[in-house]
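Chemist: Okay, sequence plus prediction incoming.
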Amino acid sequence: MKLAFDCRYTRIGRHDGISRYTAGVVGELAKIDGLDLTMIISDERQLTMLPDLPWIKVSGPTSVREPLVARQVNRAHPDVVISPMQTMGTAGRRYRLALTVHDLIYYSNPEPPHDLPAFVRVLWRLYHKAWWPQRMLLNRADAVVTVSETTRGLIAEHHLTKRPVVVARNAADLPGPAEASAAADAADTRAGAKSLLYMGSFMPYKNVETLVRAVGDLPGYTLHLLSRATDADKRRLQAIDPAARLVFHDGVSDEEYHALLQQATALVTASLDEGFGIPLVESMGYGTPVVVSDIPVFREIGGEAALYAPARDAARFASTVARLEEPAEWRRRSIASRTQAEEFSWAASARAIAELAIGLTGRSAPR
């Protein structure tokens, strides 16, 4: 079976969430027998972030040519195309198509990402004012993929598609068990480090303000904000509590991120809504506990390993973090975190997508 994967959302230089999802799933799809896999790219520089596989080049996903991109993809004669987004153009396609919905965050939090072109941001806002555009797009595909049971439930609740919906979850490239074991053995040091990490953007729904207030209530603690922040974001967060110890890293490499995870007391996030939460899996994979907002998708990811607090309750966040000052509790959470992280793998997600693709063509299942 000829399977093509839309890799045009792959970032150049460093992955974001969708880019990492693309690379992780494609890498494992390539290992499955019976699949003739081709990557669809829009910039040859994307190849440095992707596996060494056959590829075709078409126009970019934000191009005005996007509604007709299927006519370019047809030239590769795929049986099935998987897109990691729901906006891939479908006019004139001659293949089966599965589109991906990562989350429904922007219906309740309509502020678009600031790095999108201006005309795309306008369309973004219009798109998220009603459910019917989403329904129209999804029902033009043959199937829908999503990354969590939580989002699949929301798709059903809002009747967004008549097509089958398959869950292929996000994952992370976990370190070996030695790193997780070393974390548990260092419980005394890590519990006393009073170092908290936040990995994510500063958009309103991320609710970073609660984390800042919580750190202000935790004497001796430092909150490391790892992503790039604008000067306006820095001033806004510092003004919330001038006594809170904040360190803005303005972006870190994967190596720096992993080193910080291996030194931290916990990773924290107070998001009001998410489609998944890859940093939770990354942190738990290193045996670093997570303290997160009590929302359904974080319960799905963190299970019994994570610690939870109400999203807007800074005092509860602070008291929950303080539980990890006890080395025995920290060690117990560390061991449970690694076990929980192993529930997520790119191989399992690729298998779910491969089985979906095979089903769309009516062929026998891959081995």
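Modeler: Cool, the structure landed. Keep in mind the model is a prediction, meaning the values are calculated, not measured.

Chemist: from here on, contacts and neighbour counts on C-alpha atoms
Modeler: Will do.

Chemist: Please enumerate the strands of this protein.
Modeler: Secondary structure of the chain, counting by DSSP state E: strands at 2-6, 36-41, 55-57, 80-82, 96-101, 143-146, 165-167, 195-198, 222-225, 245-248, 266-269, 290-293, 307-309.

Chemist: Out of those strands, flag the one nearest residue 112.
Modeler: strand 96-101 (16.0 Å; CA to CA).

Chemist: neighbouring contacts of the closest one?
Modeler: Strand 96-101 is contacted from outside by 79-88, 138, 141-147, 151, 360-361, using CA atoms under 8 Å, 6 or more residues apart in numbering.

Chemist: Also stretch 102-110?
Modeler: Contacts of stretch 102-110 (CA under 8 Å, 6+ apart): 85, 112, 125, 128-130, 146-148, 151, 154, 204-205, 273-276.

Chemist: The structure to be compared is supplied as follows:
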Amino acid sequence: MDEFTERSLQAATQTDPGAMRGTKRSVPFAGFAINGKFASQRITGVQRVGYELAMAFQRLFPEDTDLPLLLPVDARTDLDLPQSKTVGRWLKGAPWEQLALPFATRGRTLLSLCNMGPLFARRQVVMMHDVAVYDLPENYSWKFRLWYRFAFSILKHSASHIVTVSEFSKKRITARLGIDESRISVVWNGVDHFGRIAADSSILSRLNLQNDGYVLVVGNLSVGKNLARVLAAIERLSERHDWKFVVVGGCDLRIFNPKAKAGCDLSTNIVAAGFVSDGELRALYENAACFVFPSLYEGFGLPPLEAMSCGCPVIVSREASLPEICGDAAVYCDARSVEDIADKVAQLMGDAALRDAWRARGREHARQFRWECSARQLLDVLERQLGVAGVALPVPPPVISRL
């Protein structure tokens, strides 16, 4: 049994030893509202976590439970948002969150799941995904850094409790914000939302890609994504192999090219896919020979789990939260060694049987990361840390790992 399974079972049985026998446990009934600011933004990264966790949290309660999702006026209309309620007529963005939202909670405990929340809400649980504004300040503008550092300095005192997404992030929050560990709980993300996405295989013909014939990379301008070393490894591999490397993300790859000053182009084996839809990304995961993610900094690291869930072998670094989240279901590389990144890619690309073994292992590992488990862990945190109680919910059968 791996750590995630143990944590899920502990969350299910901590307040009721009979839970393993199929009995029920007490959980908080209503008394909560959910910060729906994420619904006005592009659903990626922390917004994806906020949306999926909020929906899973609501599904745990009976349909007639009063558990509103509070939305700004510019919330997207293409999302399924049950029990949603628009509050504040004119305000949007941060002004809405800071000024309109606190008055709409009406004495409830507010669940803010995307790093930020009203600074002076009287009762609030905040999910802080990471403290990258401290650990990777070069990734952000000075205005963004100033706002978030100021906000975190308030929230660390005003929030009733802090939730984060990994033990790594918990340690970094403790170190950077000086919050006692007893005030921080870990709730891992799920990945089963990817199973609801229909693959859009048209991207394969558009990019002239063959099944099991390319390496997939997700990159952006963040220093933590380590794209410069990935591209250097690709350049090294392209000298000996004709493999294709598909880079997904919205950035000019030439700024990472060590030969750019000499006027050289990137390798012709690199396919810059740019931004892709969720369906296109699923198709790329499903058909890739492997996925390379040697990140230097991740609060959780959802892309490797997404790849695993789609049957794509994964290469990740040993940095930050990645060993904690990927366990023994990924190939590990030295993120700071171009040679080691290239060697690990070559090992997988040169052995089809090895790729198949990692596909099976990754799929099995990813099955354990379910949003329902995450929502139940959050409920357990609220019960233990805030002392709330209420209706009883059935405990699902335990997930037993076969790894």
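Modeler: Cool, got the structure. Source: prediction; values computed, not measured.

Chemist: Need the TM-score from the superposition.
Modeler: Between these two chains, after superposing, the TM-score reads 0.82 (TM-score structural alignment, normalised by the length of the first structure); 337 aligned residues with a CA RMSD of 2.7 Å.

Chemist: Let me have the strands of the first structure in TSV, adding mean neighbour count and distance to residue 326 of the first structure as columns.
Modeler: Shown next, in TSV, are these (neighbours: other CA atoms under 10 Å; distance: least, CA to CA, whole Å):
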stretch	mean neighbour count	distance to residue 326 of the first structure
strand 2-6	23	47
strand 36-41	21	49
strand 55-57	17	52
strand 80-82	24	47
strand 96-101	23	40
strand 143-146	24	38
strand 165-167	20	37
strand 195-198	22	14
strand 222-225	22	18
strand 245-248	16	22
strand 266-269	27	13
strand 290-293	26	15
strand 307-309	22	14
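
Chemist: how about those, which one is nearest residue 187 of the first structure?
Modeler: For residue 187 of the first structure, the closest of those is strand 266-269, at 11.6 Å, according to CA to CA.

Chemist: Tell me the residues of the second structure aligned with the closest one.
Modeler: Using TM-score structural alignment, strand 266-269 of the first structure lines up with residues 290-293 of the second structure.

Chemist: what's the average distance of that stretch to the first structure?
Modeler: Average distance, stretch 290-293 of the second structure versus aligned residues of the first structure after superposition (mean CA distance after the TM-score superposition for the first structure): 1.2 Å.

Chemist: to the chain's geometric centre, what's the distance from that stretch?
Modeler: 16 Å (CA atoms, centre = their mean, to the nearest Å).

Chemist: count of residues packed around the nearest residue to residue 226 of the first structure once chain neighbours are set aside?
Modeler: Once flanking residues are discounted, residue 226 of the first structure sits nearest to residue 249: 4.9 Å by CA to CA, 6 or more residues apart in numbering. Neighbour count of residue 249 of the first structure, defined by other CA atoms under 10 Å: 12.

Chemist: what does residue 249 of the first structure align to in the second structure?
Modeler: Applying TM-score structural alignment, one finds that residue 249 of the first structure aligns to residue 273 in the second structure.

Chemist: which residues touch its match?
Modeler: With contacts defined as CA under 8 Å, 6+ apart, the neighbours of residue 273 of the second structure are 207, 246-249.

Chemist: Which single one of the residues you listed is nearest to residue 78 of the second structure?
Modeler: Distance to residue 78 of the second structure, by CA to CA, is smallest for residue 249 among those, at 22.9 Å.

Chemist: Counterpart of that closest one over in the first structure?
Modeler: Taking TM-score structural alignment, the alignment pairs residue 249 of the second structure with residue 227 from the first structure.

Chemist: Check whether its match really touches residue 254, as I assumed.
Modeler: No: Residue 227 of the first structure is beyond contact range of residue 254, at 11.7 Å (criterion: CA atoms under 8 Å).

Chemist: Which residues does the match of strand 266-269 of the first structure contact?
Modeler: With CA under 8 Å, 6+ apart as the criterion, stretch 290-293 of the second structure contacts 212, 214-218, 225, 285, 304, 307, 312-317, 345, 348-349, 355.

Chemist: ok, how many other residues are close to residue 239 of the first structure?
Modeler: Neighbours around residue 239 of the first structure, by other CA under 10 Å: 12.

Chemist: how near is it to residue 226 of the first structure?
Modeler: Distance, residue 239 of the first structure to residue 226 of the first structure, using CA to CA, to the nearest Å: 19 Å.

Chemist: follow-up on the earlier one: more neighbours: which of residue 227 and residue 254 of the first structure?
Modeler: residue 227 (16 against 11).

Chemist: which ones are touching that one?
Modeler: Contact analysis of residue 227 of the first structure by CA under 8 Å, 6+ apart lists 199-201, 248-252.

Chemist: repeat for residue 278 of the first structure
Modeler: By CA under 8 Å, 6+ apart, the contact set of residue 278 of the first structure is 17, 170-172.

Chemist: thinking again about what came up before, buried among the contacts of residue 227 of the first structure? Need that as a selection in PyMOL.
Modeler: Filtering the contacts of residue 227 of the first structure down to the buried ones (16 or more other CA atoms under 10 Å) takes a single PyMOL command:
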select buried, resi 199+200+201+252
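
Chemist: Check the contacts of residue 227 of the first structure against residue 317 of the first structure and report the nearest one.
Modeler: Taking CA to CA as the measure, residue 199 is the one of the contacts of residue 227 of the first structure closest to residue 317 of the first structure, at 16.6 Å.

Chemist: what's the closest non-adjacent residue to the equivalent of the closest one over in the second structure?
Modeler: Residue 199 of the first structure maps onto residue 218 in the second structure when the alignment is built from TM-score structural alignment. In space, residue 218 of the second structure comes closest to residue 248 once its chain neighbours are excluded; the distance is 4.7 Å by CA to CA, 6+ apart.

Chemist: Sounds good, over and out.
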